[in-house]
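Asker: I'd like to go over a predicted model; first the sequence, then the structure.
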Amino acid sequence: MTAPSPSTTPLPVGPLLAGPVWAAVDIGGTKIAGALVDSTGTLAHRVQLPTPAKESGAEVLAVVHQVLEHLAAAPDWAAVTAVGIGSAGPVDLVGGTVSPVNIPGWREFPLTAEVAAHPAVAGRPVALAGDGVAMAAAEHWRGAARGAENALCLVVSTGVGAGLVLNGAVHPGPSGNAGHLGHITVDLDGERCPCGSYGCLENIASGTAIARRALAEGWEPRGGDRSARAVAEDALAGHPVALAAFDRAAQALAAGIAATATLVDLRRVVVGGGVAAAGPVLFEPLARHLDRYAALPYVRGLDVRRAELGNDAGLIGAAALCR
């Protein structure tokens, strides 16, 4: 398989980045992105390629290498002091490995070592985190969780990831998977998940799951677009099946959020990722279901906010790991 050519923004002319500069890589089941990020959270020299998720581990790594090579060609590369990676998980910080549920070619894949061995990295330290933890780091540094002592930050996209902020700091846990909300059970009679468990939140609330449910219930996509975005467009237009698919996803998210808030006593919840772009068709039923599930006095009225950093969150978060 020949890796695709990068889709980039034009390289800036002259100095742009200030202070320490970090290379950031964001790896998901749909795309692998990279950028250079400075101490203010400014991004430059972006690159994004599709993830060959169904291909071999070596072919996925080849795309990561392409991203690194694009960044290394930038004039600011000499100022880079470290490389941060946010990856779909689970991850293993002790071993530096990743086993993304949506990238079957990577199982206990030594991602940290492979990136560190790339000639462009040249001895720079490499920091790894799950994508949910990276998103939490980003939103706590520059986004909707800024100033929160305790927060849950969710990425609802191809999968469902999350990260925790506890006592004013991002809390990855010893393995790096603390807050891995997408793989808690919310449906006791649910289907088996690719992770090996049953009834996982991700199997109900991810964009993939929303589209799958809508199709199973008779939704007919216009123009052949079978994505969650297309379901969201029809839901905004009042399509009952599309609305029901989002309502079910919101119910599952509410159950997971309420359980987490009850367990660790937090107030702030930040929701990002591609599915969050659906806006009211997700957030209105989410608020309604949270009223049912977040019942104890100390978790009632959770402060739910839409993520502020959009598609930049993964990259800003990967850089935040290096700070």
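Answerer: Everything's here; your move. Numbering: from 1, shown residues only.
Asker: going by C-alpha atoms from here, please, whenever you check contacts or count neighbours.
Answerer: Will do.
Asker: please enumerate the helices of the stretch 151-300 of the chain.
Answerer: Along the stretch 151-300 of the chain, counting by DSSP state H, counting those that start in this stretch, helices occupy 202-205, 207-216, 228-236, 240-264, 280-293.
Asker: can you redo these as JSON lines with distance to A58?
Answerer: As requested, the helices of the stretch 151-300 of the chain are exported to JSON lines (distance: least, Cα to Cα, whole Å):
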{"stretch": "helix 202-205", "distance to A58": "26"}
{"stretch": "helix 207-216", "distance to A58": "25"}
{"stretch": "helix 228-236", "distance to A58": "29"}
{"stretch": "helix 240-264", "distance to A58": "34"}
{"stretch": "helix 280-293", "distance to A58": "37"}
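Asker: and among the ones you listed, the most buried is which?
Answerer: With neighbours defined by mean count of other Cα atoms under 10 Å, none of the helices of the stretch 151-300 of the chain is more surrounded on average than helix 202-205, at a mean of 28.
Asker: what does that one contact?
Answerer: Helix 202-205 is contacted from outside by 156, 159-160, 182-183, 191, 193, 209-210, 246, 248-250, 252-253, using Cα atoms under 8 Å, 6 or more residues apart in numbering.
Asker: A further structure is provided below for comparison with the first:
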Amino acid sequence: MHPHGATGPLVAALDIGGTKIAGALIDTEGRPVVRSLRPTPPGGDGETVMRAVAEAVAELRAAPQWSAVVAVGIGSAGPVDALHGTVSPVNVPGWRDFPLVPRVGEAAGGLPVVLTGDGVAMTAAEHWQGAARGYDNALCMVVSTGVGGGLVLGGALLPGPTGNAGHIGHISVDLDGDLCPCGSRGCVERIASGPNIARRALESGWLPPAGTEPTAAAVAESARGGDPLAVASFDRAAQALAAGIAATATLVEINVAVIGGGVAGAGPVLFDPLRDHLSRYATLSFAAGVEVVPAKLGTDAGLVGAAAAAAQGLGLSGFVAG
């Protein structure tokens, strides 16, 4: 028996983003049994950020349950390169082709390490323990500061060769649309991310309620109150998401689209127009009827998914969706 009722092996998981570095030991039920958390050093050079990661790992290693850990899974903001074990996250400027996998392997005492993008990690989590559970073909999306995603096809996570497959945020849905920071035009992310929902509302003349910051959450609040400018900005985001989901359904055949991230917290303000637009874009018999549902796992999705993706990549039993 392992302490604290954890049964069987554990996977150490890291969820690395622009604001925080979260760590946990995840059991075969998808529960975090030990946690660690560090802020991502803002504007830090590569070694400074790595030091915070190493501290998070050291804190996990100090737990008595560490003896049951068989692998380490990392879900990182992208782009990631799982082939070479490197990361170049847009929001961690100090890391460009940073050799994260060997460095985490060192910090973790030589355990096997599996790296995936954060969208793929969230997808692994939702398929194993969340809203995509029981579906063999699913698209999962994170709509927040950026728009990421991942795919489950034929019952298995599809990370792609470098760990970035399913990155729906950078499908172009507006051919001559705004230039996206990625270099393309009219990307889903450029239209549907939280900051872009707020930007578009402000540009149209929307004003946030007195004393609140002009965020997507504030736009959602106004939209719930019937403000037509706020409603229009969410409708445009919903249209972009619908076009991306329809393209995906047409390309690979999915049964469900799971949407998480802060913007999904807007609820019906996003989901109602999204389902409406989807019925107009996904029209072929095999693409129509894709269910659109909110994600279930919230802030732990990155950790749970990093563990699940590592377990699938290494063929560990007990951690993979049945």
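Answerer: Yes, it's here. The shown structure was predicted, so the numbers you read here are calculated from the model rather than taken from an experiment.
Asker: name the SS class of A22 of structure 2, please.
Answerer: At A22 of structure 2 the chain is in strand, as set by DSSP: H, G, I helix; E, B strand; the rest coil.
Asker: residue in structure 1 matching it?
Answerer: Matched by TM-score structural alignment, A22 of structure 2 corresponds to A33 in structure 1.
Asker: and its match, how many neighbours?
Answerer: A33 of structure 1 has 28 neighbouring residues, counting by other Cα atoms under 10 Å.
Asker: tell me who's in contact with it.
Answerer: Counted by Cα under 8 Å, 6+ apart, A33 of structure 1 has contacts 25-27, 46-49, 67, 315.
Asker: if I look at it, how far off is G86 of structure 1?
Answerer: 10 Å (Cα to Cα, to the nearest Å).
Asker: so which of the helices of the stretch 151-300 of structure 1 comes closest to V21 of structure 1?
Answerer: Distance to V21 of structure 1, taken as Cα to Cα, is lowest for helix 207-216 among the helices of the stretch 151-300 of structure 1, at 33.3 Å.
Asker: okay, and that closest one goes to which residues in structure 2?
Answerer: Using TM-score structural alignment, helix 207-216 of structure 1 lines up with residues 194-203 of structure 2.
Asker: nearest spatial neighbour of D27 of structure 2, chain-adjacent residues omitted?
Answerer: Sequence neighbours aside, L10 is the residue nearest to D27 of structure 2 in space, at 4.8 Å (criterion: Cα to Cα, 6 or more residues apart in numbering).
Asker: oops, could you answer that again for I16 of structure 2 instead?
Answerer: Excluding its sequence neighbours, the residue lying closest to I16 of structure 2 (Cα to Cα, 6+ apart) is S76, at 4.7 Å.
Asker: what is the burial count for that neighbour?
Answerer: A count of nearby residues for S76 of structure 2, using other Cα under 10 Å, gives 27.
Asker: measure the equivalent of it over in structure 1 to A295 of structure 1 for me?
Answerer: Matched across to structure 1, S76 of structure 2 falls on S87, judged by TM-score structural alignment. Separation of S87 of structure 1 from A295 of structure 1 (Cα to Cα): 34 Å.
Asker: hmm, back to that, so can I have JSON lines of the contacts of A33 of structure 1 showing neighbour count and distance to V121 of structure 1?
Answerer: Output for the contacts of A33 of structure 1, formatted as JSON lines (neighbours: other Cα atoms under 10 Å; distance: Cα to Cα, whole Å):
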{"residue": "V25", "neighbour count": "30", "distance to V121 of structure 1": "12"}
{"residue": "D26", "neighbour count": "31", "distance to V121 of structure 1": "16"}
{"residue": "I27", "neighbour count": "27", "distance to V121 of structure 1": "17"}
{"residue": "R46", "neighbour count": "23", "distance to V121 of structure 1": "17"}
{"residue": "V47", "neighbour count": "22", "distance to V121 of structure 1": "17"}
{"residue": "Q48", "neighbour count": "23", "distance to V121 of structure 1": "19"}
{"residue": "L49", "neighbour count": "21", "distance to V121 of structure 1": "19"}
{"residue": "V67", "neighbour count": "24", "distance to V121 of structure 1": "12"}
{"residue": "L315", "neighbour count": "30", "distance to V121 of structure 1": "17"}
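Asker: can I get those in JSON lines with distance to T262 of structure 1 and secondary structure?
Answerer: Listed next are the contacts of A33 of structure 1 as JSON lines, based on distance: Cα to Cα, whole Å; DSSP: H, G, I helix; E, B strand; the rest coil:
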{"residue": "V25", "distance to T262 of structure 1": "33", "secondary structure": "strand"}
{"residue": "D26", "distance to T262 of structure 1": "30", "secondary structure": "strand"}
{"residue": "I27", "distance to T262 of structure 1": "31", "secondary structure": "strand"}
{"residue": "R46", "distance to T262 of structure 1": "39", "secondary structure": "strand"}
{"residue": "V47", "distance to T262 of structure 1": "40", "secondary structure": "strand"}
{"residue": "Q48", "distance to T262 of structure 1": "38", "secondary structure": "strand"}
{"residue": "L49", "distance to T262 of structure 1": "39", "secondary structure": "strand"}
{"residue": "V67", "distance to T262 of structure 1": "40", "secondary structure": "helix"}
{"residue": "L315", "distance to T262 of structure 1": "30", "secondary structure": "helix"}
